[in-house]
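predicted model and sequence below, questions to follow.
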Amino acid sequence: MENENAAGKTALMLAAFKGNTECVCHLIEAGARIDHADRSGLSAIHYAVDGEHRATVQRLIELGADPNAKDSNLQWTPLLRCAGLKNNGNTDVAQQLILMGARIDEQDVHGKTALHNAIICKHAALCQLLLEHGASLTIETKVIL
């Protein structure tokens, strides 16, 4: 059931990005693989984060999506993406990920954590949330920021 478009995206990824939780559930029931990744290593949960859909993120994890799945480029988890995309920084989505098992101090290929990404992208409220949930202040990156 993993028919992809020219960009390597599936119907499940599109439904997740659009926040169509009901459609996400129907697609998974019909056999769509929840962990199927596109050419960049992004799966439906990454797309739900990109679309800033807390309820869809929650349902995907309840159905078996890995809240710590890493993409194949920067090794970003959904939480790292939430913090690292300039147009995101959604605290509701980040809170849901944390409550459902996202590792706060997971590092990407450059050693950056979600806190590093939130600082770089000036997501002050997300920085506060991460710190409230125990984000480390001492993890060093492999690159100069």
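All right, it came through fine. Residues are numbered from 1 along each chain as shown.

switch to C-alpha atoms for all contacts and neighbour counts from now on
Fine.

contacts for stretch 69-88, please.
By C-alpha atoms under 8 Å, 6 or more residues apart in numbering, the residues outside stretch 69-88 that reach it are 40-43, 45-46, 49-50, 52, 67-68, 89-90, 93-94, 97, 102, 104, 106-110, 113-115, 117-118, 120-121, 123, 126.

just the residues you listed: which are in helices?
Among the contacts of stretch 69-88, the ones falling in helices (DSSP state H) are 45-46, 49-50, 93-94, 97, 114-115, 117-118, 120, 126.

just the buried ones from those?
Judged by neighbour count, with 16 or more other C-alpha atoms under 10 Å as the criterion, the buried members of those are 45-46, 49-50, 93-94, 97, 114-115, 117-118, 126.

for S136, which non-adjacent residue is closest in space?
D105 (6.6 Å; C-alpha to C-alpha, 6 or more residues apart in numbering).

that neighbour - how many residues pack around it?
When neighbours are defined as other C-alpha atoms under 10 Å, D105 has 20 of them.

from I45, how far out is it?
19 Å (C-alpha to C-alpha, to the nearest Å).

try C82
Taking C-alpha to C-alpha, one finds C82 at 11 Å from I45.

who are the contact partners of N20?
So N20 contacts T56 (C-alpha under 8 Å, 6+ apart).

mind doing that once more with 6 Å?
Neighbour list for N20: empty [criterion: C-alpha atoms under 6 Å, 6 or more residues apart in numbering].

R39 - how many residues pack around it?
Neighbours of R39 using other C-alpha under 10 Å come to 12.

quick check: closest non-adjacent residue to it.
What sits nearest to R39 in space, not counting adjacent residues and going by C-alpha to C-alpha, 6+ apart, is G8, at 6.1 Å.

want to compare, so here's the second one:
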Amino acid sequence: MKWLVISDDEILSDKINTFISEQNKKNKVFCAPITDESLKKYKKIFRDLSACIIFTKDPKSISPSVGAGLSAVFGFFAAENIPVITNNNFILENYLFGKEIGIGGKDADDLYKVLTKKYNNLAEEANMRIAKKKLLNRGIPYTSDCFGTYIAKNKPEIVHEFLEAGMSINSRDDLGTPMLNIACRNDNFEFVQMIYDLGAELNAVSEDRGYTAVMDAVWRGNEKITKYLISKGADLNTINKEGQNNLILAVGANRESLVKLLAENGADPDVKDMMGMSAYNYAVLFKKERLVEILKPFHKEI
């Protein structure tokens, strides 16, 4: 990340440079005197800055031309949502932007304390802002629907950019499908692991089918993902919009290994769907003898 320090206090500039560089070796700190030439020189990096620090020992000593330049720069930073830490009241009291991005420091020591206190938040916000710009530069809107699209397309680089930009892992696409479900529907085990580890709600229900993530994995016949979600405590007895549970889906698809896995981990073979039929009933009705044998130990005679 890039940080710009514009100041006539060399001791403060060096102190800030040392602090920011120690926080992250990848940080780049540009220190410059308060002059028209400095503003022109660093104009090309303004858009990429994490934050700008502007400090003068005597704000009254700023020339009219430099003051005008700083006001223009401040307006640019406001448009780009780049914070400015400063002791200059003419910036902080700007009625258009002062309260939006200006962060005050009374003197050199106070300004340094403000920077060290707010550094982590400033760095995090800068990362998010830069990641959003990367997406926009690719022509990708920063929306949860697009986030889900790139999970489905198995594009880890772009998915990570969405996450860096601050997209919630519990967001949903335009159809109301949780991201964990989207990963399951596309048989992407690595994304399932990542999304769960990032705090995805395990038993969230999609609005389109009424499926949980594990139900989508069962529907896909993906035993690896199903086992993983079971190991994390997935609810196996959720009822979808058609009144079906996981076992009914597995029996309907004649997936013996999944039927066994589900039954052994607490899926109820006697829960009835909208037709009044249970997984066990379907196994018997369609003479799926292997499935009947698997489910019989878990079936309760009525």
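That came through fine. These numbers come from a predicted model, not from an experiment.

thinking again about what came up before, quick check: the residue nearest to R39 of the first structure touching A37?
No: G8 of the first structure is beyond contact range of A37, at 8.6 Å (criterion: C-alpha atoms under 6 Å).

between these two, which one's more packed in?
Neighbours of G8 of the first structure and A37, each counted by other C-alpha under 10 Å, are more numerous for A37; the result is 22 against 14.

how far away is that one from N117 of the first structure?
For A37 of the first structure relative to N117 of the first structure (C-alpha to C-alpha), the value is 23 Å.

for I139 of the first structure, same thing?
I139 of the first structure is 13 Å from N117 of the first structure, by C-alpha to C-alpha.

ditto for E4 of the first structure
On the measure of C-alpha to C-alpha, E4 of the first structure and N117 of the first structure end up 30 Å apart.

how close does the alignment partner in the second structure of N117 of the first structure get to E293 of the second structure?
Using TM-score structural alignment as the criterion, N117 of the first structure maps onto L249 of the second structure. Distance, L249 of the second structure to E293 of the second structure, using C-alpha to C-alpha: 17 Å.

same deal with K40 of the second structure?
Applying C-alpha to C-alpha to K40 of the second structure and E293 of the second structure gives a distance of 80 Å.

which of the two has more neighbours?
When neighbours are counted by other C-alpha under 10 Å, K40 of the second structure and E293 differ, and E293 comes out ahead with 14 against 10.

follow-up on the earlier one: to which residue of the second structure is the residue nearest to S136 of the first structure aligned?
By TM-score structural alignment, D105 of the first structure lines up with N237.

do the same with A15 of the first structure
Checking with TM-score structural alignment, A15 of the first structure has Y150 as its match.

and for I34 of the first structure?
I34 of the first structure maps onto I169 in the second structure, by TM-score structural alignment.

excluding its backbone neighbours, what's nearest that match?
Counting by C-alpha to C-alpha, 6+ apart, the residue nearest I169 of the second structure is A200, at 5.7 Å.

what does G31 of the first structure give?
M1 (6.3 Å).

what about the strands in the second structure?
2-7, 28-32, 49-55, 84-86, 102-104 (DSSP state E).

can you lay out the ones you listed as TSV showing mean neighbour count and distance to G266 of the second structure?
Shown next, in TSV, are the strands of the second structure (neighbours: other C-alpha atoms under 10 Å; distance: least, C-alpha to C-alpha, whole Å):
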stretch	mean neighbour count	distance to G266 of the second structure
strand 2-7	22	54
strand 28-32	18	55
strand 49-55	23	51
strand 84-86	24	57
strand 102-104	21	56
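
next, format those strands as TSV and append distance to N265 of the second structure.
Listed next are those as TSV, based on distance: least, C-alpha to C-alpha, whole Å:
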stretch	distance to N265 of the second structure
strand 2-7	52
strand 28-32	53
strand 49-55	50
strand 84-86	56
strand 102-104	55
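
separation between the counterpart of G221 of the second structure in the first structure and I45 of the first structure?
The alignment partner of G221 of the second structure in the first structure, by TM-score structural alignment, is G89. For G89 of the first structure, the distance to I45 of the first structure equals 16 Å [C-alpha to C-alpha].

and T56 of the first structure, by the same measure?
8 Å.

run a quick neighbour tally on the counterpart of I61 of the first structure in the second structure.
Alignment note (TM-score structural alignment): I61 of the first structure maps to Y196 of the second structure. Neighbourhood size, Y196 of the second structure [other C-alpha under 10 Å]: 18.

ok, now how distant is Y196 of the second structure from M179 of the second structure?
For Y196 of the second structure, the distance to M179 of the second structure - C-alpha to C-alpha - is 10 Å.

can you measure across stretch 204-214 of the second structure, start residue to end residue?
10 Å.

give the buried residues for stretch 15-35 of the first structure.
Counting neighbours by 16+ other C-alpha under 10 Å, stretch 15-35 of the first structure gives 15-21, 23-25, 27, 32-35 as buried.

er, stretch 126-142 of the first structure actually
In stretch 126-142 of the first structure, counting by 16+ other C-alpha under 10 Å, buried: 126-127, 129-130, 135.

tell me the angle the longest helix anywhere in the second structure makes with strand 49-55.
Ranked by residue count under DSSP H, the longest helix found in the second structure is helix 108-137. Angle of helix 108-137 of the second structure versus strand 49-55, following axes from the mean of the first three to the mean of the last three C-alpha atoms, to 10 degrees, is 150 degrees.
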